[in-house]
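Q: structural data only, the sequence is not supplied:
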């Protein structure tokens, strides 16, 4: 049985050497099974004891148990070593100098600003110039120059914020820029005017006393309602990245004649009966527009017998609410990071 004892000793030495070579736990456990498993190397050697004498069984069995304990300890030590090495490697990967200043999280533009920039880019590609609107203007530019008469209800205190001095009105509409642009530019004129406007209104989910508008003005010879339709449909199709059509309903605005209310086809509808955006109608109310009133063209220094034009204006806040399904206009003025981080 000396050969059996020699085989055990040889197995122990070979196993100790092999254990140290492993670099991951999975392979280490697989090797352990080849030694201690049902058909493992140590198990197969011990099967040869069936023909040994009681004294030999006692001696070799004792040696086998010692080898099993030694190798089990070696396996455990190697497993711990591999685990420590893995943790050390992870620490090296995640290490950072705590004395360095932390990276500041990059913010994003406000959703209103994002949409305004998108619209400006669309109109710039169509040959329009962009002019920033005034926030404080005069009664003349805000009302008289755009054909809003002295007795018009928009001039009342309950609708307008009045100030003292020559510039005595907080702009109630971006139309206050029309006269300035017409007087300082030659035809053809293609302009959009984004800006903040102010209304003396109660604040609720769909109304604000401070909000954003975008005005559009085109003046040239032979401008007609078809040009207006094409312009608005092009803008909306670009914004929603799909073909959008519009419909026009008669409307009254002092600075255009004829005036129209413009609705656009719902870009979200799959089944109109279940659409929450258009409420099943297939159309979304959007803006006021029309061909520029001859009085406005004349006041801007152009002959209305020669030049015609169109104008439109819409609330940017409302458009962004439609785009993103925002239920309350007040969110735009509330610096809640949970809302702003979504854009």
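A: Cool, got the structure. The structure displayed is predicted, hence computed values, not measured ones.
Q: when you work out contacts or count neighbours from here on, use the C-alpha atoms and nothing else.
A: Will do.
Q: now the helix or strand harbouring residue 115, how far from the centre of its chain.
A: Taking DSSP states H and E as the criterion, residue 115 maps to helix 111-125. Its chain's C-alpha centre and that of helix 111-125 lie 15 Å apart, by CA atoms, centre = their mean, to the nearest Å.
Q: isn't residue 290 up against residue 260?
A: Yes: with contact defined as CA atoms under 8 Å, residue 290 and residue 260 form a contacting pair (5.4 Å).
Q: so the two - more neighbours on which side?
A: Neighbours per residue, other CA atoms under 10 Å: of residue 290 and residue 260, the larger number sits with residue 290, 27 against 21.
Q: if we ignore the residues flanking it in sequence, what's nearest the more buried one?
A: Of all residues not flanking residue 290 in the chain, residue 259 sits nearest, at 4.3 Å (CA to CA, 6 or more residues apart in numbering).
Q: distance from the helix or strand that contains the one you found to the middle of the chain?
A: Element membership of residue 259, judged by DSSP H and E, is strand 256-265. Relative to its parent chain, strand 256-265 has a centroid offset of 31 Å by CA atoms, centre = their mean.
Q: this is the comparison structure:
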């Protein structure tokens, strides 16, 4: 008798599909309530023989679990619908917050540098990060014995001897060579990009970093044009009143060459660890394009002159935000990157 009832009710539970929460509540009262079907079956179960109890006990428990599972399934679904309707309908509830993203600090500085030079008429040029010996060294007047060609300074992909060498570019000057080879003066362009040097990683150095180089070639370009261009750049980037000085230097691809310093933006020239207590910080190298470089690229050095410069984006960012460890730029530490959250994408 009990077994027949369980079989009948079990089929009814399988086919049960309530249309709303009210029908589900009726189901609960009918099967799981204190005066429901399952309660009544357990009362009948007390009257059967011990032999029948061993069989029916398991069947009755499974039937109870079936009813409870069916009720839980639809209750969860109706509760979710009710919460959604409540949330969508009540405009006084607080909104769900979301995390605001930000640009990487190096991207912010890169874009700011590009914007300044664009206003001066410079265009943006790009080139490959894997370069041959000609574009990375030879065309730029690097002698064969120059230390930059050694294995300890450059990441070589294919190292033979001379023109067949293939390496990760050590500067974006290779983009300048490609521009001069494939076009005709005048040129006025900047070359932002990632470069690679075989250096030990520390707070002050990394095996890869980012540069922005610039090139201007035309007739009658002078060192005075170079100085005025870079002076304007510094005033735009760091603010009016920032002092500038040029110190003689040497680069294979420029002659004369100079390094440009600015008054320390952190201590305002008083002296600190960032400027090594000198009041000055070097931010870029520059000079007049060597005539040999012009001739290597098919440009008449007697008719055209030009200047070039290059700076590390990490160095500019260090001075802008007082970041003392270069490794922070490439570690993807969210705690560090969140400091720039005010710069919305």
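A: Great, that's in hand. All figures in this text were calculated on a predicted structure; none of them were measured in a lab.
Q: before we move on, back to that, what's near enough to touch the residue nearest to residue 290 of the first structure?
A: With contacts defined as CA atoms under 8 Å, 6 or more residues apart in numbering, residue 259 of the first structure is in contact with 250, 251, 252, 253, 288, 289, 290, 291.
Q: quick revisit: what does the strand holding residue 259 of the first structure correspond to over in the second structure?
A: Using TM-score structural alignment, strand 256-265 of the first structure corresponds to residues 254-263 of the second structure.
Q: stretch 210-217 of the first structure now?
A: Under the alignment (TM-score structural alignment), stretch 210-217 of the first structure falls on residues 208-215 in the second structure.
Q: in the first structure, what residue corresponds to residue 327 of the second structure?
A: In the first structure, the residue paired with residue 327 of the second structure is residue 330, using TM-score structural alignment.
Q: just to revisit the earlier point, give me the buried subset of the contacts of residue 259 of the first structure.
A: Buried residues within those, counting neighbours by 16 or more other CA atoms under 10 Å: 253, 288, 289, 290, 291.
Q: just these: which are in strands?
A: 288, 289, 290, 291 (DSSP state E).
Q: number of residues surrounding residue 298 of the first structure?
A: What residue 298 of the first structure shows, counting by other CA under 10 Å, is a neighbour count of 16.
Q: so what's the aligned partner of residue 138 of the first structure in the second structure up against?
A: When the second structure is aligned by TM-score structural alignment, the residue opposite residue 138 of the first structure is residue 132. Contacts for residue 132 of the second structure (CA under 8 Å, 6+ apart) come out as 163, 164, 165, 166, 167.
Q: quick check: the third one vs residue 278 of the second structure, distance?
A: Separation of residue 165 of the second structure from residue 278 of the second structure (CA to CA, to the nearest Å) stands at 41 Å.
Q: in the first structure, which of the contacts of residue 132 of the second structure remain in contact?
A: Checking the contacts of residue 132 of the second structure against the first structure (both residues aligned by TM-score structural alignment, their matches' CA atoms under 8 Å), the contacts still present are 164, 165, 166, 167.
Q: residue 241 of the second structure and residue 294 of the second structure, how far apart?
A: Taking CA to CA, one finds residue 241 of the second structure at 36 Å from residue 294 of the second structure.
Q: those two: which is more packed in?
A: Using other CA under 10 Å, the more surrounded residue of residue 241 of the second structure and residue 294 is residue 294, with 24 against 9.
Q: could you find the counterpart of that one in the first structure?
A: So, by TM-score structural alignment, residue 294 of the second structure is matched to residue 297.
Q: enumerate every residue touching that match.
A: Per CA under 8 Å, 6+ apart, neighbours of residue 297 of the first structure: 182, 303, 304, 307, 308, 309.
Q: how much space between it and residue 178 of the first structure?
A: Taking CA to CA, one finds residue 297 of the first structure at 9 Å from residue 178 of the first structure.
Q: try residue 221 of the first structure
A: Distance, residue 221 of the first structure to residue 178 of the first structure, using CA to CA: 17 Å.
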